[in-house]
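A.B. asks: Need a 3D model of the following:
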Amino acid sequence: MDKEVVRVLILEDDPDIREAFSLLLEADGYTVQAYGDAESALAEAAGFQPAAVLVDFALPGMDGADFTAQLRRELGTELVVIAVTAASRPEDHERLEAAGIDFLLPKPLAAERLRRFLPPLNGRA
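C.D. replies: The predicted structure follows:
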């Protein structure tokens, strides 16, 4: 039986956090592409066709809310967008929600908590 491919795009400007998320999700069996800036992630997202996106709020250039709004315009509402951020201001959270995130998870984030919000692998819940 072929293994189901579940793609996750990561947008995180901190290289250590980006690598940690990538390694964690790849070890779980997800197919991952990770980017440090929104422009690069947007340029590749349509071709990658992610089922889920992890996005930071505070990014160089385009922030996570603007990225999410653009991603939703380009790819629609089927994918799961999870904001993983240290941003704590209510106005930042409101912008992320207005842009179309599905879940807002604060940093630091435990792996088990993140796993609860990702699409299941091979039909596992």
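A.B. asks: Please count neighbours and contacts with C-alpha atoms only from this point.
C.D. replies: Noted.
A.B. asks: Can you name the element that comes right after whichever strand or helix holds residue 96?
C.D. replies: Secondary structure assigned from DSSP states H and E places residue 96 in helix 90-99. The helix or strand immediately downstream of helix 90-99 is strand 103-106, counting by DSSP H and E.
A.B. asks: roughly how far out does the helix or strand following that next one sit from the chain middle?
C.D. replies: Counting by DSSP H and E, the next helix or strand C-terminal to strand 103-106 is helix 111-115. Centroid separation for helix 111-115 versus its chain: 13 Å, with Cα atoms, centre = their mean, to the nearest Å.
A.B. asks: same check, this time on stretch 89-96
C.D. replies: 17 Å.
A.B. asks: Now do the buried residues in that stretch.
C.D. replies: Within stretch 89-96, the residues scored as buried using 16 or more other Cα atoms under 10 Å are 92-93, 95-96.
A.B. asks: With respect to residue 25, which of those is nearest?
C.D. replies: Closest to residue 25 out of the buried residues of stretch 89-96 is residue 96 (23.1 Å), distances taken as Cα to Cα.
A.B. asks: Could you pull up the contacting residues of that closest one?
C.D. replies: Contacts for residue 96 (Cα atoms under 8 Å, 6 or more residues apart in numbering) come out as 57, 64-65, 68, 83.
A.B. asks: another one to check against the first:
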Amino acid sequence: MSATNEEVRVLIVEDDADVRDTLAMLLESDGYLVQGASSGEAAIGLLDHFSPDCVLLDLGLPGIRGSEVARQLRQRVGTQLVIIAVTGSSAAADRDEAEIAGIDFLLTKPVGGSDLRRFLPPID
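C.D. replies: Model prediction:
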């Protein structure tokens, strides 16, 4: 998805507020427009008001797992949305789950700015 007016919108779905806030500050300092959600349900609800170009998605969310959130995002938004899963596990099962859910990239925590910049849509 191409952002208009050089604006790239990133939705961070992470239940740990410190991680979510740190990622948001990092991305905002790079010029991204960021919205955070603490659960999968909240992320899905934000779609009516915030149309992200990219989603950073924790797989280990309480309630709806990140892979299910990714499936629902794909159904509502389509394949132009870049979904980057972020997980604390490097298990093969997580990789398989991410692939089946339509997740574009899988990163293992802790994730640094240089890791994210390789996969985020560029700001024109």
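A.B. asks: Could you tell me the TM-score of the two chains?
C.D. replies: In this superposition the chains share a TM-score of 0.93, using TM-score structural alignment, normalised by the length of the second structure; 121 aligned residues with a Cα RMSD of 1.3 Å.
A.B. asks: hmm, back to that, need the buried residues of stretch 89-96 of the first structure in TSV with distance to residue 23 of the first structure, can you?
C.D. replies: Compiled in TSV, the buried residues of stretch 89-96 of the first structure are given as follows (distance: Cα to Cα, whole Å):
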residue	distance to residue 23 of the first structure
92	28
93	27
95	29
96	26
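A.B. asks: what does the helix holding residue 96 of the first structure correspond to over in the second structure?
C.D. replies: Aligned by TM-score structural alignment, helix 90-99 of the first structure falls on residues 92-101 of the second structure.
A.B. asks: distance from that stretch to the first structure after superposition?
C.D. replies: Its aligned residues in the first structure lie a mean 1.2 Å from stretch 92-101 of the second structure after superposition (mean Cα distance after the TM-score superposition for the first structure).
A.B. asks: next one: that stretch to chain centre, how far?
C.D. replies: Counting by Cα atoms, centre = their mean, stretch 92-101 of the second structure comes out at 15 Å from the chain centroid.
A.B. asks: Now flag whichever of the contacts of residue 96 of the first structure is closest to residue 42 of the first structure.
C.D. replies: residue 68 (9.5 Å).
A.B. asks: The second structure: which residue goes with that closest one?
C.D. replies: Counting by TM-score structural alignment, residue 68 of the first structure lines up with residue 70 in the second structure.
A.B. asks: Surely its match and residue 104 touch.
C.D. replies: No: assessed by Cα atoms under 8 Å, residue 70 of the second structure is found out of contact with residue 104, at 9.9 Å.
A.B. asks: Spatially central residue for the first structure, please.
C.D. replies: For the first structure, the residue nearest the mean C-alpha position is residue 54 (1.3 Å; Cα atoms, centre = their mean).
A.B. asks: Distance-wise, check the residue mapped onto that residue from the second structure relative to residue 117 of the second structure.
C.D. replies: Taking TM-score structural alignment, the alignment pairs residue 54 of the first structure with residue 56 from the second structure. Using Cα to Cα, to the nearest Å, residue 56 of the second structure is found at 12 Å from residue 117 of the second structure.
A.B. asks: Counterpart of residue 15 of the second structure over in the first structure?
C.D. replies: Match for residue 15 of the second structure (TM-score structural alignment): residue 13.
A.B. asks: I'd guess that match is in a helix, am I close?
C.D. replies: No: using DSSP: H, G, I helix; E, B strand; the rest coil, the assignment for residue 13 of the first structure is coil, not a helix.
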